[in-house]
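> coords please:
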Amino acid sequence: MTVSTDPGAAATVAAPGGGNPGRNSQSWLAVAALILGLALGVAAGLLIPRFTHPGTDSVEAGFLRDMSTHHAQAVEMSMIAHANSTNPRIVTLASDIALTQHGQIGYMQAWLRDWDLSPTGTEAPMAWMPDSAGSVVNGLMPGMATPEQMDSLRKATGKQVDVQFLTLMRAHHLGGIHMAQEAIDLSDNENVDWLATTMVSGQQSELALIDTLLKEVQAS
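The predicted structure is shown next:
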């Protein structure tokens, strides 16, 4: 192998790229810019979702909070009927409602936690829905049973358990469907829209069964 003694050749080896310092500086600047851009992109990916989450006074937060409360009463009514009814079809319906709505409460509370929001708010019930004043009666959301009605259901026996449960749950479902349909119209959150649509579909189906069972029980 021939070793050159030419100083120019040595300079070429020592300085890659033909010994052009300016080109090296540009390459390092390009790499640095790329790394900075990647870092900023990652940071934006982490931060932007937080900034785009629904706020505490949003339609979504209000709906999830109110519907969680609404569902909780339906679960309680269903557990009372499940424990005290002797009608197998009503026991099954009560179990289905309790399990479904308890699961939906889990979704709603998880989303509120993910959004760093409190499970309860400071606003009045239904404040998220425009012109909702007429749908709130004595502080109760649409379809919700009064404390007196709940107390009567707890004490009911025999046929009255079935009649009261079905009557109260029918009104409860109608109110819940109204709330869910409003949420679908007002919200632009995909998860909330999906859940509200599921509620409307499920409760409309259960309403048909409730009407059938109520007629049978009242006629017996």
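
> use CA for all of it now, contacts and neighbours both
OK.

> Name the next helix or strand downstream of the longest helix that the chain contains, please.
Within the chain, and with DSSP state H defining each element, the longest helix by residue count is helix 21-52. As assigned by DSSP states H and E, the chain's next helix or strand after helix 21-52 is helix 59-84.

> got the buried residues for the longest helix of the chain?
Neighbour counts over helix 21-52 (16 or more other C-alpha atoms under 10 Å) mark no residue as buried.

> One more, please, to line up against the first structure:
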Amino acid sequence: MTSPVRVSRPMTVAGAAVLLLALGLVALMLAGPSSSADPAASSAAPSDTSVDVGFARDMSIHHQQAVEMSFIVRDRTTDVEVRRLAYDIINTQANQRGMMLGWLEMWGRPKSSGAPPMAWMGHSFTPRGDGSLMPGMATDTELDALRKAKGRAAEVMYLKLMTTHHRAGAEMARAAADAAGTEEIGNLAAGMVRGQQSEIGLMADMLTARGSGA
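Okay, the predicted model is just below:
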């Protein structure tokens, strides 16, 4: 089983709050009039090996690191544009992560698995190690370098790492949007593709403005 991605304390607190909110919403849905006492209702949950469950697990980990990187750069620069992007990514991806973990809870599926990363995509991906568990993820060494950087150097490093992260994330989301068996995952994944592609374009412009390419 893969080891968990290291997270900063602020990221952990924010992630926990979002997860509690998501689980609260799930509980309300289960208790509301739309949920029946039909014993067959649980059979509608996607299987443990489904695209939906695999994507929710893997993308939760992927999002976790994007939020962590954004918290790091927020404290390493005073640039308003970069801090605004980091804030948007923290809020968007922490919220999406909470939704996915909430769905796993509602479906009665474990939030982690011994299956290799990306197995739901039919990939035989081998993690490159040093904390990089899936495509696009930064290594622990790269995260440590980001923590040590300041100002313009931190901005450029963050934008490059996040561009790589988003490109892989968008590919994962596109695969899930095409193959998901639930409306929840299909719609969420399609929205991720649009959002991350837009931010990739924004980050390219920001790198150019700082005299660096992606």
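
> what's the spacing between the aligned residue in structure 1 for Arg57 of structure 2 and Leu195 of structure 1?
Under the alignment (TM-score structural alignment), Arg57 of structure 2 pairs with Arg65 of structure 1. For Arg65 of structure 1, the distance to Leu195 of structure 1 equals 13 Å [C-alpha to C-alpha, to the nearest Å].

> related to what we said a few turns ago, for the match of Arg57 of structure 2, the count of nearby residues, please.
20 (other C-alpha atoms under 10 Å).

> contacting residues around the most centrally placed residue in structure 1?
Nearest to the mean C-alpha position of structure 1, by C-alpha atoms, centre = their mean, lies Met108 at 3.9 Å. Taking C-alpha atoms under 8 Å, 6 or more residues apart in numbering, we find Met108 of structure 1 in contact with Leu64, Arg65, Ser68.

> did I read that right, it in a helix?
Yes - counting by DSSP: H, G, I helix; E, B strand; the rest coil, Met108 of structure 1 is located in a helix.

> ok, the counterpart of it in structure 2 to Pro110 of structure 2 distance?
Met108 of structure 1 maps onto Met100 in structure 2, with residues paired by TM-score structural alignment. Look at Met100 of structure 2 and Pro110 of structure 2: by C-alpha to C-alpha, they are 12 Å apart.

> Find residues that contact each of Arg65 and Leu195 of structure 1.
Jointly contacting Arg65 of structure 1 and Leu195 under the rule C-alpha under 8 Å, 6+ apart is no residue at all.

> Hmm, Leu159 and Leu207 of structure 2 touching each other?
Yes - when contacts are counted by C-alpha atoms under 8 Å, Leu207 of structure 2 is listed as touching Leu159 (6.9 Å).

> From the neighbour counts alone, determine which of the two ranks first.
A side-by-side neighbour count of Leu207 of structure 2 and Leu159, using other C-alpha under 10 Å, places Leu159 first with 26 against 18.

> Quick check: the aligned residue for that one in structure 1?
Match for Leu159 of structure 2 (TM-score structural alignment): Leu166.

> The helix or strand harbouring its match relative to helix 59-84, how many degrees between them?
Here Leu166 of structure 1 sits within helix 159-186, counting by DSSP H and E. Interaxial angle, helix 159-186 of structure 1 versus helix 59-84 (axes from the mean of the first three to the mean of the last three C-alpha atoms, to 10 degrees): 160 degrees.

> State the distance from Gly122 of structure 2 to Ser198 of structure 2.
27 Å.

> For those two, work out which one has more neighbours and name it.
Comparing Gly122 of structure 2 with Ser198 by neighbour count (other C-alpha under 10 Å), the higher total belongs to Ser198, at 12 against 9.

> The more buried one -> structure 1?
Matched by TM-score structural alignment, Ser198 of structure 2 corresponds to Ser205 in structure 1.

> likewise Asp144 of structure 2?
With TM-score structural alignment as the criterion, Asp144 of structure 2 matches Asp151.

> So what's the residue count around its match?
Neighbourhood size, Asp151 of structure 1 [other C-alpha under 10 Å]: 11.

> Please identify the helix or strand for it.
In this assignment (DSSP H and E), Asp151 of structure 1 forms part of helix 147-155.

> helices or strands next to that helix in the packing?
Helix 147-155 of structure 1 sits against helix 59-84, helix 159-186, with contacts defined as 3 or more C-alpha pairs under 8 Å, 6 or more residues apart in numbering; DSSP states H and E.

> let's see it at 7 Å
Helices and strands touching helix 147-155 of structure 1, as assessed by 3 or more C-alpha pairs under 7 Å, 6 or more residues apart in numbering; DSSP states H and E, comprise helix 159-186.

> tilt between the helix it packs on and helix 147-155?
Using the same axes, to 10 degrees, helix 159-186 of structure 1 lies at 130 degrees relative to helix 147-155.

> need the next SSE after helix 159-186 of structure 1, C-terminal direction.
With secondary structure assigned by DSSP H and E, helix 159-186 of structure 1 is succeeded by helix 190-219.

> List the buried residues in that next one.
In helix 190-219 of structure 1, counting by 16+ other C-alpha under 10 Å, buried: 192-193, 195-197, 199-200, 203-204, 206-207, 209-210, 213-214.

> now swap in stretch 151-168 of structure 2 and tell me
154-168.

> Closest to Leu28 of structure 2 out of those residues?
His166 (32.4 Å; C-alpha to C-alpha).

> which ones are touching that closest one?
Gln196, Ile200 (C-alpha atoms under 7 Å, 6 or more residues apart in numbering).

> distance of it from Gly136 of structure 2?
7 Å.

> Surely the match of Leu159 of structure 2 and Ile210 touch.
Yes - between Leu166 of structure 1 and Ile210 there is a contact under C-alpha atoms under 7 Å: 6.1 Å.
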